[in-house]
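Everything below, folded, please.
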Amino acid sequence: MRVHSPHTRDAVWGYLAEVTEALGIGLESCTVDLDDPVSAYVALDERLATHPERDVALLWDEAHGWAVAIETHSGEDLIVLRYLGGKSGTPRPAEVVRFVRAVREDDHSVGQLTPPEFGALPAVNE
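Here you go, the predicted structure:
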């Protein structure tokens, strides 16, 4: 089992603060799971024209980076619409904003359908 250091936890929350600020939403819209893999859920207060009946969320995890997903009505797993991809699982906040905007506008020139593979965050082993 990996145990994440306080520095790693602080870094994840700090990064999420930067991303949510760039998106114009508050950090209170985030939840973080420090299990393996470290992940985050960011509620977006909007609906997509392609799925007007579903709530939208921005997901992040250390293995796959950022993804936009829609909620299901049955409480099952979220449905991922697109992954940001790129060279890093922690891109600059402006790139995340551009990705969300592209998904919102149904612009398929940004992101990818398959999950990218990024390395794990630093951890302290027990």
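
okay, CA-based contacts and neighbour counts for the rest of this
Noted.

Okay, and A11 sits in which element?
helix 6-23 (DSSP states H and E).

after that helix, next one along is what?
strand 30-33.

which of the residues in that next one are buried?
Within strand 30-33, the residues that qualify as buried are 30, 32, counting by 16 or more other C-alpha atoms under 10 Å.

packing partners for that strand?
When contacts are defined as 3 or more C-alpha pairs under 8 Å, 6 or more residues apart in numbering; DSSP states H and E, strand 30-33 packs onto strand 39-44.

neighbouring contacts of the strand it packs on?
29-33, 55-62 (C-alpha atoms under 8 Å, 6 or more residues apart in numbering).

Which two among these are spaced furthest apart?
The span of the contacts of strand 39-44, defined through C-alpha to C-alpha, is set by D55 and E62 at 23.2 Å.

hmm, back to that, now the contacts of strand 39-44 as CSV including distance to L16?
CSV is the format used below for the contacts of strand 39-44 (distance: C-alpha to C-alpha, whole Å):
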residue, distance to L16
S29, 10
C30, 8
T31, 10
V32, 9
D33, 13
D55, 20
V56, 17
A57, 14
L58, 11
L59, 11
W60, 9
D61, 11
E62, 13
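
run this one through as well so I can compare:
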Amino acid sequence: MSASPRPASTGFAEARAHASRVEFGQQVRAARTVACHATDPQDRHDLLAMLGLPNPEPTPEPPPLSQALSSYVHAVAAALGVSTDGALCEVTDTATAYLALTRRWPGLPGHDLMLTWTERHGWLVAVETDPAETPVVIASLGADLTPAPALVARFVTDALAGGATAVGSPGPVADADRRGLAERMAAHSVG
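Below is the predicted model:
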């Protein structure tokens, strides 16, 4: 026996239903991604509303390190007196952060300075170079991955004043426990 063909309207309805399920799934994934980058519940709500994304239920909690790193980087920016507009952080297979500094390096005219953090090297002051080049590291804070924001600010001030010695490629610090990092960062974060 051969199957009788389905009416065209049934095929269209099934395709439309499938497309709606796919679109909803993409919106939920986008909402979860946005929620992971929010700094607090109000920020999360505002971001989702601004983008017209659904509030996924149950409310997913941002990964602890992502949230803690974002808050910690904002606290460091506040201690430095720099805008958080030039602050980025990401937690993937490695955790990293970037803060644009407002000064240029006199040794390389036209090159901005940046403060970076990685879970393997901690805080570094470096000269921004072309994207294809490795940044020139000016100073490394050392093995403490989560110093107080005021200490990071003092380190940057000293490095920019020439008080820190230039380093080559800083060696990795001890392997970091991400849960411990998140807890220590949270202890330094601004309210």
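
care to give me the TM-score?
Superposed pair, TM-score by TM-score structural alignment, normalised by the length of the first structure: 0.79. Supporting alignment: 117 aligned residues with a C-alpha RMSD of 2.2 Å.

so the helix holding A11 of the first structure aligns onto which residues of the second structure?
Per the alignment by TM-score structural alignment, helix 6-23 of the first structure matches residues 63-80 in the second structure.

Look at the counterpart of G110 of the second structure in the first structure and say how many residues are nearby.
When the first structure is aligned by TM-score structural alignment, G110 of the second structure is paired with E53. Look at E53 of the first structure: counted by other C-alpha atoms under 10 Å, it has 13 neighbours.

Chain neighbours aside, what residue packs nearest to E53 of the first structure?
Nearest non-adjacent residue to E53 of the first structure, counting by C-alpha to C-alpha, 6 or more residues apart in numbering: R47, 7.2 Å away.

Tell me the secondary structure at A126 of the second structure.
strand (DSSP: H, G, I helix; E, B strand; the rest coil).

which helix is the longest one in the second structure?
helix 8-37 (DSSP state H).

angle of it against strand 87-91?
110 degrees (axes from the mean of the first three to the mean of the last three C-alpha atoms, to 10 degrees).

which residues in the first structure does helix 8-37 of the second structure match up with?
So helix 8-37 of the second structure sits over no part of the first structure, by TM-score structural alignment.

returning to that earlier point: give me the mean deviation of the helix holding A11 of the first structure from the second structure.
Helix 6-23 of the first structure, aligned to the second structure and superposed, deviates on average by 0.7 Å (mean C-alpha distance after the TM-score superposition for the first structure).

can you list contacts of that helix?
With C-alpha under 8 Å, 6+ apart, helix 6-23 of the first structure has contacts from 26-27, 30, 32, 34, 92-94, 96-97, 121-123.

can we see that at 7 Å?
26-27, 93-94, 97, 122 (C-alpha atoms under 7 Å, 6 or more residues apart in numbering).

list the buried ones in stretch 163-175 of the second structure?
164, 170.

let me redo that: stretch 78-85 of the first structure
If you call a residue buried by 16+ other C-alpha under 10 Å, then stretch 78-85 of the first structure has these buried ones: 78, 80, 82-85.

In the second structure, which residues correspond to it?
So stretch 78-85 of the first structure sits over residues 135-142 in the second structure, by TM-score structural alignment.

residues in contact with that stretch?
Contacts with stretch 135-142 of the second structure, where a contact means C-alpha under 7 Å, 6+ apart, come from 122-129, 155, 159, 164-168, 170.

count of residues packed around V22 of the second structure?
By the measure other C-alpha under 10 Å, the count of residues near V22 of the second structure is 12.

among the contacts of helix 6-23 of the first structure, which ones are buried?
Buried members of the contacts of helix 6-23 of the first structure, counted by 16+ other C-alpha under 10 Å: 26-27, 93, 97.

taking those as a set, which two sit the farthest apart in space?
Spatially, the most separated pair among these is L27 and V97, at 14.9 Å (C-alpha to C-alpha).
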